[in-house]
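Colleague: Generate coordinates for the sequence data below:
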Amino acid sequence: MSALKPETRAWLDETGFAVRDEALWFAALTHGSMGEKQDYERLEFLGDRVLGLTIADWLYAQSEAPEGKLAQRLNAIVSRAMCAQVARGIGLPPHIRISKQASSDGGRDSDNILGDVIEALLGAQFLDNGFDASRELVHTLWRPALESGAGKAKHPKSALQEWAAGNQRRPPEYELIDRSGPDHAARFTVRVSVHKVGEAVGMASSKQEAEKEAAREFMEKYG
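Modeller: Here you go, the predicted structure:
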């Protein structure tokens, strides 16, 4: 049977994850590079839904905002970058089971991997302890993001789209100009341009985040 390291078991308990079936949690912390039968992917699929429903329910209860505003905040709070921020905040990186090669390539600090693993842990929490316990933990871990007002500001791509329309310009065009690094620690570079105005570049660990960074940079330069 898969056994967690004592320090990892203690960390899970201290963080609020109630461990009963160790095999679930062992899988939740295991990256595919380990080449083992069970890794975090299936649990991440489940945990993503647990997180999304919990945050959507919370936002609905706390705000009278219309659907569009609720969706804007939800997308920001459950984003890969926010999940990775929460993961770093609770000290997750050293507890990820990842190959030496993937780790040396920056896997332990990859937004994609950190986001996936913390969602996998939520999936394990759901299977081991039920939805109520999972929701309570999400409320605790994501409270700073909710209280900070994350997502209240307009998404950079939406802001740029509206700016272009308001200034009688063509819609912004996004182009992926570079992708580097291994899959688990990829870096994407995207260029956004508006005809007869200019262009800007953004870099991030996903194409979507790179587009957002490019749009934000464009607005800072020309908006």
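
Colleague: only C-alpha atoms for contact and neighbour calcs from this point on.
Modeller: Noted.

Colleague: Just to be sure, Thr189 is in a helix?
Modeller: No: counting by DSSP: H, G, I helix; E, B strand; the rest coil, Thr189 is not part of a helix but strand.

Colleague: For Val117, see how far away it is.
Modeller: 24 Å (CA to CA, to the nearest Å).

Colleague: Of these two, give the one with the bigger neighbour count.
Modeller: Remark: of Thr189 and Val117, Val117 carries more neighbours, 29 against 22, as counted by other CA atoms under 10 Å.

Colleague: so what's the more buried one up against?
Modeller: Ala28, Leu29, Tyr40, Glu44, Ile96 (CA atoms under 8 Å, 6 or more residues apart in numbering).

Colleague: Which member of those residues is positioned nearest Phe218?
Modeller: Set against Phe218, the nearest of the contacts of Val117 by CA to CA is Glu44 (33.7 Å).

Colleague: give me the number of residues near the closest one?
Modeller: When neighbours are counted by other CA under 10 Å, Glu44 comes out with 22.

Colleague: in what helix or strand does it lie?
Modeller: helix 41-62 (DSSP states H and E).

Colleague: compare with the first, here's sequence two:
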Amino acid sequence: MKLSADLKALQKRIGHEFSRPELLVRAVTHSSMSSPTRDDNQRLEFLGDRVLGLVMAEALLAQDRKATEGQLAPRYNALVRKEACADVAKEIALGDALKLGRSEMMSGGRRKLALLGDAMEALIAAVYLDAGFEPAKQMVVRLWGDRVNRVEDDARDPKTSLQEWAQARGLKPPTYEIVSRSGPDHAPVFQIAARLDNGKTAEATDTSKRKAEQAAAKALLGQLQS
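Modeller: The predicted model follows:
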């Protein structure tokens, strides 16, 4: 199978040349482009999630040989969650190579966090099926870079930390409210307010509702701890 120029470029960015290029094509094919003769990447996504999990579990054990399971679990979650996969996908411009249906493309599919994260997992599975675990592991370790070393800073979810802060002081869990939504449907911008029942509040803006909530929680924590 002859690869298109964008897929050849993607191979160079990930450092793996496929001996079975059909796997790469499948990894970048969204369900909106699937057909009886064209498989999408959903099954690869399922496998890639497991390969990524094993790679990250091994990396964390090697990075901190004294960490307990309770310490390792949040670090692991921070490394394998969809946001982390999407961030890596953005760094390698995976969105540029995705095969999307017209409606998904028009709605900004190449920039959607969930879609990018799924495709990144599918790409990991494609390398695993093409060359085995070690090449897939090497690619993941290379692409995730220093995330493993700085994962302690990323492992504490601001929303979880804020909820724990509130509960420790006998307050109700924080609430999150959409203050405004702007921009076109394919690239919305959310302004979110995080509120506590003691009257404290903070706002943040992002193109992802979840990220805006996290940023608002982080801003509110900053106020409370200053």
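
Colleague: what two of the contacts of Val117 of structure 1 have the greatest distance between them?
Modeller: Glu44 and Ile96 (13.7 Å).

Colleague: residues contacting the residue nearest to the spatial centre of structure 1?
Modeller: By CA atoms, centre = their mean, structure 1 has its centre lying nearest to Arg80, at 1.4 Å. Neighbour list for Arg80 of structure 1: Asp111, Asn112, Gly115, Asp116 [criterion: CA under 8 Å, 6+ apart].

Colleague: What's it aligned with over in structure 2?
Modeller: Aligned against structure 2 by TM-score structural alignment, Arg80 of structure 1 finds its counterpart in Lys82.

Colleague: So that match versus Ile92 of structure 2, what's the distance?
Modeller: As defined by CA to CA, Lys82 of structure 2 lies at a distance of 16 Å from Ile92 of structure 2.

Colleague: Could I get the full set of helices for structure 2?
Modeller: Taking DSSP state H as the criterion, structure 2 carries its helices at 5-14, 21-27, 42-63, 69-80, 82-91, 102-106, 113-131, 133-144, 151-155, 158-168, 209-225.

Colleague: what's the mean deviation for the first one versus structure 1?
Modeller: So that's helix 5-14 of structure 2. In the superposition against structure 1, helix 5-14 of structure 2 averages 3.1 Å from its aligned positions (mean CA distance after the TM-score superposition for structure 1).

Colleague: Any buried residues in that helix, and which?
Modeller: Neighbour-count burial for helix 5-14 of structure 2 flags Leu7, Lys8, Leu10, Gln11, Ile14 (criterion: 16 or more other CA atoms under 10 Å).

Colleague: Give me the angle between that helix and helix 133-144.
Modeller: 90 degrees (axes from the mean of the first three to the mean of the last three CA atoms, to 10 degrees).

Colleague: rewinding a little: could you dump the buried residues of helix 5-14 of structure 2 to TSV with distance to Arg50 of structure 2?
Modeller: As requested, the buried residues of helix 5-14 of structure 2 are exported to TSV (distance: CA to CA, whole Å):
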residue	distance to Arg50 of structure 2
Leu7	24
Lys8	26
Leu10	22
Gln11	22
Ile14	19
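
Colleague: Can you tell me which of these is nearest Ala125 of structure 2?
Modeller: Ile14 (13.1 Å).

Colleague: Could you tell me how many residues sit around the spatially closest residue to the closest one that is not a sequence neighbour?
Modeller: In space, and not counting its chain neighbours, Ile14 of structure 2 is closest to Met139: 6.7 Å by CA to CA, 6 or more residues apart in numbering. Neighbour count of Met139 of structure 2, defined by other CA under 10 Å: 18.

Colleague: before we move on, what about His95 of structure 1?
Modeller: Counted with other CA under 10 Å, the burial measure for His95 of structure 1 works out to 17 neighbours.
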